[in-house]
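> structural data only, the sequence is not supplied:
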């Protein structure tokens, strides 16, 4: 089981804070550092000092880390034209020496679009499908050849399809709870399917749908990596769990029910239940970025016990 650290910087974090967490992620032996792609805080948080851009952040981290994988859960398809996104991701992959992964979603938070003047189209999912075709098509085009796409929403003519990523294949992540269209899209384009903030039972059900969709598409379901994203809150005792829950505005019992919370032994046990669904990777949503002792505890008492 791989453990990856997943951050929500729109809730309030500078680049320097993210760099500190990313370096701790690397030093403590975690597999990857991921971040969300949002421009507006959620809930009652004021979001100070303001948002940071996902791909500018990852470009900086690409030069200041050496081992960990880096990526997004999820890049909002509404924020970037697909041709531009393909260039950005390829360049950051080169800057990292081939450690980038692209999580791409349709975009959903209308308020942040209004706040920053970003169009929020109704046909977001159809656009996402076309975006995936373009981004993966550009990367797959052989050097010296050109790429064309004449679709409903995007039109590319004689693109040189450059630059190329450092990796032969940048892993593409698709995720979500949708019962029909999402599994079909994952079966066609994804290297990894991520189930965000879901119970063990709902995870098993959705993984089954994705596996069925892959078979229907003529693809081996085991070609995909299956993963979860869950909020994490671990403590050496109940008091420490309660303190960490309060620091992120949550209740310990609610987090135990809906996330990975409790003692290291409790969290290891629950991870095992997700592993039984076929999950091979968990993105630990770390909401208090100032609490590096939390990361150290997870590394020493949870990660060390996982197969």
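Perfect, thanks for sending it. Quick caveat, the model's predicted, so the values are computed rather than measured.

> going by C-alpha atoms from here, please, whenever you check contacts or count neighbours.
Will do.

> for the stretch 101-250 of the chain, what spans make up the strands?
147-150, 155-159, 172-175, 192-196, 225-234 (DSSP state E, counting those that start in this stretch).

> same list, the ones you listed, but as a markdown table with mean neighbour count and distance to residue 134 please.
Below are these laid out as a markdown table (neighbours: other C-alpha atoms under 10 Å; distance: least, C-alpha to C-alpha, whole Å):
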| stretch | mean neighbour count | distance to residue 134 |
| --- | --- | --- |
| strand 147-150 | 15 | 7 |
| strand 155-159 | 12 | 9 |
| strand 172-175 | 24 | 13 |
| strand 192-196 | 24 | 18 |
| strand 225-234 | 24 | 22 |
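
> mind checking which of these is nearest residue 251?
Of all the strands of the stretch 101-250 of the chain, it is strand 225-234 that lies closest to residue 251, at 10.2 Å by C-alpha to C-alpha.

> need the residues that contact that closest one.
191-198, 203, 207, 240-241, 244-245, 255, 258-264, 267, 278-287, 294, 297-298 (C-alpha atoms under 8 Å, 6 or more residues apart in numbering).

> those in helices, which ones?
Of the contacts of strand 225-234, the ones assigned to helices by DSSP state H are 203, 207, 240-241, 244-245, 255, 258, 264, 267, 294, 297.

> thinking again about what came up before, of the contacts of strand 225-234, keep whichever come out buried.
Neighbour-count burial (16 or more other C-alpha atoms under 10 Å) is assigned, among these, to 191-198, 203, 207, 240-241, 244-245, 255, 258-264, 267, 278-287, 294, 297-298.

> what about versus this one:
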């Protein structure tokens, strides 16, 4: 079971904070550092000192880390034109020596679009489909050849399809709980399918839909990596769990129901139940980025039992 650290910087984190967490991620033996792609805080937090851009952040971290994978859950398809996104991701992959992964989603948070003057189109899923076609098509185009695309939303003509990523194939992550279009899209494009903040029952159902969609597309369902993103709140004892839950404005019982909360033994047991459904990777959503004792505890008391 791979454990990855997943952050939500729009809730309040500058680049230096993210760099500290990313270096801890590497030092503590986690597999990867991922971040969200949002420009506006959510809930009652202030969001100070303000948002950081996902791909600018990852570019910086690419030069400051050596081993961990770097990526997004999920890059918003509304934020960047597909050709620009393909260039950005390829460049950061080069800067990291081939450690980047692209999670790409349709976007859902209308308020951040309004706040920063970003169009929020009614038909977002169709745009996501075309973005995936274009980004992967640009990367797959042989050097010396050109790429063209005539879609409903995007048109490219005779693109040189440069630059290329350092990796032969940048892993693409697709996720969500949509029952029809999402599994079909994952079957076409995904190297990994991720379910955010879902119960065991919902995970089992959605993994089943994705496997069936893969079979219908003529693809071996075992070719995909299946993963979950879950909020983490782990403590040595009940008091420490309660303190960490309070720090992020959540209730312990709710976190135990919907996330990975409790003692290391409780969390190891619940991760095991996700593994039984086919999940081989967990993104641990760490919301208090200043409590570095938290990932250290997870590394020493949880991750050590899963390897």
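Looks like it arrived, so ask away. In this text the structure is predicted, and so the values were computed from the model without any measurement.

> hmm, which two among the ones in helices among the contacts of strand 225-234 of structure 1 are most spread apart?
For these, the maximum inter-member distance is 33.5 Å, found between 207 and 240 (C-alpha to C-alpha).

> now do the contacts for residue 4 of structure 1.
Contact analysis of residue 4 of structure 1 by C-alpha under 8 Å, 6+ apart lists 30-34, 281-284.

> A helix includes it, no?
No: judged by DSSP: H, G, I helix; E, B strand; the rest coil, residue 4 of structure 1 forms no part of a helix; its state is strand.

> what's the match for it in structure 2?
By TM-score structural alignment, residue 4 of structure 1 lines up with residue 4 in structure 2.

> any idea how far its match is from residue 124 of structure 2?
For residue 4 of structure 2, the distance to residue 124 of structure 2 equals 28 Å [C-alpha to C-alpha, to the nearest Å].

> how about residue 18 of structure 2?
The value you get for residue 18 of structure 2 to residue 124 of structure 2, if C-alpha to C-alpha is used, is 30 Å.

> more neighbours: those two, which one.
Shown here are residue 18 of structure 2 and residue 124; by other C-alpha atoms under 10 Å, residue 18 has more neighbours (22 against 15).

> wait, what's in contact with the residue positioned nearest the centre of structure 2?
Nearest to the geometric centre of structure 2 sits residue 73, at 2.2 Å (C-alpha atoms, centre = their mean). Listed by C-alpha under 8 Å, 6+ apart, the contact set of residue 73 of structure 2 reads 6, 34-37, 102-104.

> cool, and residue 78 of structure 2?
106-107, 118-120, 124.

> just among the residues you listed, which is most surrounded?
Busiest of the contacts of residue 78 of structure 2 [other C-alpha under 10 Å] is residue 106, holding 22 neighbours.

> distance of the residue mapped onto residue 139 of structure 2 from structure 1 from residue 18 of structure 1?
With TM-score structural alignment defining the correspondence, residue 139 of structure 2 maps onto residue 139 in structure 1. Note on residue 139 of structure 1: its distance to residue 18 of structure 1, by C-alpha to C-alpha, is 28 Å.

> residue 256 of structure 1 too?
26 Å.

> JSON lines for the contacts of residue 78 of structure 2, including distance to residue 91 of structure 2?
Putting those into JSON lines (distance: C-alpha to C-alpha, whole Å) gives the following:
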{"residue": "106", "distance to residue 91 of structure 2": "22"}
{"residue": "107", "distance to residue 91 of structure 2": "23"}
{"residue": "118", "distance to residue 91 of structure 2": "24"}
{"residue": "119", "distance to residue 91 of structure 2": "25"}
{"residue": "120", "distance to residue 91 of structure 2": "27"}
{"residue": "124", "distance to residue 91 of structure 2": "26"}
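
> shared with structure 1, which of those residues?
Of the contacts of residue 78 of structure 2, the ones still in contact in structure 1 (both residues aligned by TM-score structural alignment, their matches' C-alpha atoms under 8 Å) are 106-107, 118-120, 124.

> tell me the one of those nearest residue 11 of structure 2?
The closest of those, once distances to residue 11 of structure 2 are taken by C-alpha to C-alpha, is residue 107, at 17.2 Å.

> ranges for the helices of the stretch 51-200 of structure 1?
54-64, 82-96, 110-116, 124-140, 181-189, 200-216 (DSSP state H, counting those that start in this stretch).

> follow-up on the earlier one: what about the strands of the stretch 101-250 of structure 1, which gets the closest to residue 62 of structure 1?
strand 172-175 (17.7 Å).

> how far is that closest one from where the chain is centred?
For strand 172-175 of structure 1, the separation from the chain centroid amounts to 8 Å (computed by C-alpha atoms, centre = their mean, to the nearest Å).

> mean per-residue distance, it to structure 2?
Its aligned residues in structure 2 lie a mean 0.1 Å from strand 172-175 of structure 1 after superposition (mean C-alpha distance after the TM-score superposition for structure 1).

> ok, residues contacting that strand?
By C-alpha under 8 Å, 6+ apart, strand 172-175 of structure 1 touches 101-105, 182, 185-186, 189-196.

> grab the nearest non-local neighbour of residue 305 of structure 1.
Leaving aside its sequence neighbours, residue 305 of structure 1 sits nearest to residue 268 (C-alpha to C-alpha, 6 or more residues apart in numbering; 7.2 Å).

> ok, that neighbour - contacts?
Going by C-alpha under 8 Å, 6+ apart, residue 268 of structure 1 touches 302, 305-306.

> go again using 10 Å as the cut-off
Contact analysis of residue 268 of structure 1 by C-alpha atoms under 10 Å, 6 or more residues apart in numbering lists 260-262, 298, 301-306.

> sorry, back to before: looking at the contacts of strand 172-175 of structure 1, which is nearest residue 68 of structure 1?
Residue 68 of structure 1 lies nearest to residue 101 out of the contacts of strand 172-175 of structure 1, by C-alpha to C-alpha, at 11.0 Å.

> check contacts around residue 60 of structure 2.
When contacts are counted by C-alpha under 10 Å, 6+ apart, residue 60 of structure 2 is found next to 15, 19, 92, 95-96.

> what remains of the residues you listed once you look at structure 1?
Mapped onto structure 1 and checked by both residues aligned by TM-score structural alignment, their matches' C-alpha atoms under 10 Å, the contacts of residue 60 of structure 2 keep the contacts 15, 19, 92, 95-96.
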